[in-house]
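Asker: Sharing a model prediction with you, sequence too.
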Amino acid sequence: MLSHLAYQPIMPCGNKYLQQKWDQISYDFHRNKIKSMQPTLDTKAPKKYDHLSPQKPKSKDMYTRKIERENILLLERLSHIMLTSGRVDNRNSYERKSLNVEKRQRELRQINMENQSMLTRLSQSKPHYDVKKLHGDWLQARKLVDAIARYPSRSQQGEEKAGKKMTTRKKTTNTSTGTTNVGKIASATTTTSTAQDDSEEESSNEKTEESNSP
């Protein structure tokens, strides 16, 4: 009985009890109208007609026989096409043509000329940096660093070892050349001494012959 006291109407009213009663009546009337309403569009499935329904094969054997017959016909058509040239001649001697062939050829020639000129410039250009001079400067800097360093670097030790090896090789070559020169001088002196002995023997023989002759 006191439920109308907690009712909150949408619009302001003077009596909540009557307003709740009227709102309930209108709500029930609305619900009844929704239940009894009819659709304006017919959304039912269409009526089926026997003469328009697709004919299904009566049995599975008939369906398989139909598929086999269609496959045989298709195979015969393919074999006929393979054996003969077919009804349609799809081969032709059409050559591709273009409207900008000359333009593309001109661009290609221009690119080739530019590449050739670039190649000639690169081949004729001289280096900006002198490699020998840079290497000499680096060696000079290494020498200065080794001169002021407390301990010699590995490169300096390697250079000293290489220098020692070169000096020993030079000494060995000088000694070998000296021995060969000494041998040559000794052989020359022996040949000159033998020649002098032969000349002396000939002169002595001539003197003895002159003394023995009357």
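Answerer: Done, it's in. Residues are numbered from 1 along each chain as shown.
Asker: From here on, just use CA atoms for contacts and neighbour counts.
Answerer: Fine.
Asker: which stretches of this structure form helices?
Answerer: Taking DSSP state H, the helices of the chain run over residues 16-36, 60-83, 101-124, 131-148, 154-212.
Asker: Next up, a structure to set beside the first:
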Amino acid sequence: MDRGRKALPTLNKHTDTRYYQKCQEIHRQKLHTIKSSIDNSEPHRPLHLRKNLKKEQLKEERYAEIERENRILLEKMSHIMQSETLDNKNQSLAYSHSLNKEQRKRELQKITAENQAILRRIQMREPTYDHLQWAEEAKQNDKYALNIREYPEDRERRLGSSELRTSSAYSSGGAGGYY
């Protein structure tokens, strides 16, 4: 078992601690000032490899071409601004109405007539569901419900319908089953 530096006997613990701290501080300083034995610097590259002269030449040519095009456009714009403007409106091409207005109107009238015919057919059709029969069936279902109730009808009238629902749910054990 290794107990480290405390395994050695000392005469004075205080001086031993100070000495140990001083040695650690010297060690840290040496670690900060140490120089590496491996050269990690970038290797020397020749000048012709560092500067890509062909790329710079192409870039300069492109900039010169852009400048030339900009100058030509500027000259054209200044010429347009100095010359008198022309009235480009051609009165013969200005139509006052649509060319197929009549055809669209006939199409709209045809669609309206078809819609009216469909509406008449729907209104003349007899319904497939009989609302009177539904009312009779609802009354019959109410009679069946009265016959199978837990409480008679007069108790339902005295209590509110919400009170009856909550009391019947608690009295029958929630969902009507036994525990």
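Answerer: Good, I have the coordinates. For clarity, every value in this text was computed on a predicted model and none was experimentally measured.
Asker: Quick TM-score on the pair, please.
Answerer: Once the chains are overlaid, their TM-score stands at 0.35 when taken by TM-score structural alignment, normalised by the length of the second structure; 98 aligned residues with a Cα RMSD of 4.4 Å.
Asker: Could you dump the helices of the first structure into JSON lines and include mean neighbour count?
Answerer: Converted to JSON lines, the helices of the first structure look like this (neighbours: other Cα atoms under 10 Å):
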{"stretch": "helix 16-36", "mean neighbour count": "12"}
{"stretch": "helix 60-83", "mean neighbour count": "11"}
{"stretch": "helix 101-124", "mean neighbour count": "11"}
{"stretch": "helix 131-148", "mean neighbour count": "12"}
{"stretch": "helix 154-212", "mean neighbour count": "11"}
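Asker: how near is Lys161 of the first structure to Thr167 of the first structure?
Answerer: To Thr167 of the first structure, Lys161 of the first structure is 10 Å away according to Cα to Cα, to the nearest Å.
Asker: repeat for Arg104 of the first structure
Answerer: As for Arg104 of the first structure, its distance to Thr167 of the first structure is 70 Å (criterion: Cα to Cα).
Asker: do Gln105 of the first structure as well
Answerer: 69 Å.
Asker: Ok, Arg65 of the first structure next?
Answerer: In this structure, Arg65 of the first structure lies at 107 Å from Thr167 of the first structure, with Cα to Cα as the measure.
Asker: And Gly183 of the first structure, by the same measure?
Answerer: Using Cα to Cα, one gets 24 Å for the distance from Gly183 of the first structure to Thr167 of the first structure.
Asker: what's the single longest helix in the second structure?
Answerer: Of all the segments assigned as helix in the second structure under DSSP H, the longest by residue count is helix 53-82.
Asker: which helices and strands does that helix pack with?
Answerer: In this structure, helix 53-82 of the second structure makes packing contacts with no helix or strand, judged by 3 or more Cα pairs under 8 Å, 6 or more residues apart in numbering; DSSP states H and E.
Asker: need the next SSE after it, C-terminal direction.
Answerer: Sequence-wise, the next helix or strand downstream of helix 53-82 of the second structure (DSSP states H and E) is helix 101-124.
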